[in-house]
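Peer 1: this is the structure alone, sequence omitted:
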């Protein structure tokens, strides 16, 4: 698989190549913005369709983080020449009788170091929660309740429910920045490698 050539920037510093384990434009855009915000560097971000290895609608932190981790690792297996690999997975969980939505971000670099972070969570309306509990994916439930099409590649539930105050890209971008903390504080996080 060939991606565009990286540009050389500022006296020999080369552009970092970041692979996202999804072709979803929201996930690609939030990754690009998050890397630029956290590292203040130019990156080339490309998406790959890879398997998350979990159910279509992950439930709980453990399954959702596993999906993000698998997306990053599978991206690295498919395109090992990159500098970073990013997995982003949205999930839901029920707490105190209410369904919450959130996402996990998992990042791997060339040295095998990892970073991860979780977004903020928000409560879903009962109508959406009921559809998800009946086996529907959150994005499909959003589309059905709000009469949309493919909202998960646009504003997502968070954008619809906040009436545009926070869109899905902004929502994920903050967690991408948080997942990059170990990479911008390398001396404080020198034992962050997972077994890959």
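Peer 2: Cool, got the structure. All of these numbers come straight from a predicted model, not from anything done at the bench.
Peer 1: alpha carbons only for contacts and neighbour counts from here, please
Peer 2: Will do.
Peer 1: I figured residue 132 hits residue 139, correct?
Peer 2: No: counting by C-alpha atoms under 8 Å, residue 132 does not reach residue 139; the two are 9.4 Å apart.
Peer 1: ok, then the element right after the longest helix belonging to the chain?
Peer 2: Scanning the chain for the helix with the most residues, using DSSP state H, yields helix 60-78. Once helix 60-78 ends, the next helix or strand along the chain (criterion: DSSP states H and E) is strand 84-95.
Peer 1: buried set for that following strand?
Peer 2: Residues of strand 84-95 classed as buried by neighbour count (16 or more other C-alpha atoms under 10 Å): 84-93.
Peer 1: surely residue 169 meets residue 34?
Peer 2: No: using C-alpha under 8 Å, residue 169 is not in contact with residue 34; the gap is 9.6 Å.
Peer 1: SS state for residue 165?
Peer 2: coil (DSSP: H, G, I helix; E, B strand; the rest coil).
Peer 1: which residues touch it?
Peer 2: Going by C-alpha atoms under 8 Å, 6 or more residues apart in numbering, residue 165 touches residue 159.
Peer 1: equivalent analysis for the one 3 residues further on, please.
Peer 2: For residue 168, the set of contacting residues under the criterion of C-alpha under 8 Å, 6+ apart consists of 26, 154-159.
Peer 1: comparison target, given below:
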């Protein structure tokens, strides 16, 4: 089994920039499952900097007046005042991937 996890941002049709995360799981038999997780809108002062081409890690460090936020609580930790950290955010995705995978391996398929 291989699992990939990623976090990032996306721009909604209305122009709002959102923080998000997702994951994928694949096995040797070609079974693939995917899941998306937390999504929260970014403050305008962060969004505007991202739109100029800056990376989220650089912007969130400056915003939080911290160093290496991405390796600690992550942007989600800063923006939720510690209520959710990046480990919790990704753990949620892994549980969804595992659960879907186990469900499919039982032979049941979602229509």
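Peer 2: The structure has been received and is ready for your questions. Being a predicted model, the structure only gives us computed values, none of them experimental.
Peer 1: relative to residue 101 of structure 1, how far out is the aligned partner of residue 11 of structure 2 in structure 1?
Peer 2: When structure 1 is aligned by TM-score structural alignment, the residue opposite residue 11 of structure 2 is residue 94. Applying C-alpha to C-alpha, to the nearest Å, the value for residue 94 of structure 1 to residue 101 of structure 1 is 9 Å.
Peer 1: tell me, how many residues neighbour residue 28 of structure 2?
Peer 2: 8 (other C-alpha atoms under 10 Å).
Peer 1: got a list of contacts for stretch 184-193 of structure 1?
Peer 2: With contacts defined as C-alpha under 8 Å, 6+ apart, stretch 184-193 of structure 1 is touched by 38-39, 112-115, 182-183.
Peer 1: what residues of that stretch count as buried?
Peer 2: Using 16+ other C-alpha under 10 Å, none of the residues of stretch 184-193 of structure 1 count as buried.
Peer 1: surely the match of residue 11 of structure 2 touches residue 121?
Peer 2: No: if you go by C-alpha under 8 Å, residue 94 of structure 1 and residue 121 don't touch, sitting 11.2 Å apart.
Peer 1: what touches both of those two?
Peer 2: Joint contacts of residue 94 of structure 1 and residue 121 (C-alpha under 8 Å, 6+ apart) are residue 100.
Peer 1: ok, now which ones touch the closest residue in space to residue 18 of structure 2 that isn't next to it in sequence?
Peer 2: Closest residue to residue 18 of structure 2 apart from its sequence neighbours, by C-alpha to C-alpha, 6 or more residues apart in numbering: residue 41 at 4.2 Å. The contact partners of residue 41 of structure 2, by C-alpha under 8 Å, 6+ apart, come to 16-19.
Peer 1: repeat that with 10 Å
Peer 2: With contact taken as C-alpha atoms under 10 Å, 6 or more residues apart in numbering, residue 41 of structure 2 is in contact with 9-12, 16-20, 47, 79.
Peer 1: now which residue in structure 1 aligns to residue 74 of structure 2?
Peer 2: Using TM-score structural alignment, residue 74 of structure 2 sits opposite residue 156 in structure 1.
Peer 1: just give the number of residues close to residue 22 of structure 2.
Peer 2: The tally of other residues near residue 22 of structure 2 (other C-alpha under 10 Å) stands at 21.
Peer 1: wait, it touches residue 36, no?
Peer 2: Yes: Residue 22 of structure 2 lies in contact with residue 36 (C-alpha atoms under 10 Å); the separation is 4.1 Å.
Peer 1: identify the residue nearest the geometric centre of structure 2.
Peer 2: residue 21 (1.5 Å; C-alpha atoms, centre = their mean).
Peer 1: can you confirm it is in a strand?
Peer 2: Yes: checked against three-state DSSP, residue 21 of structure 2 lies within a strand.
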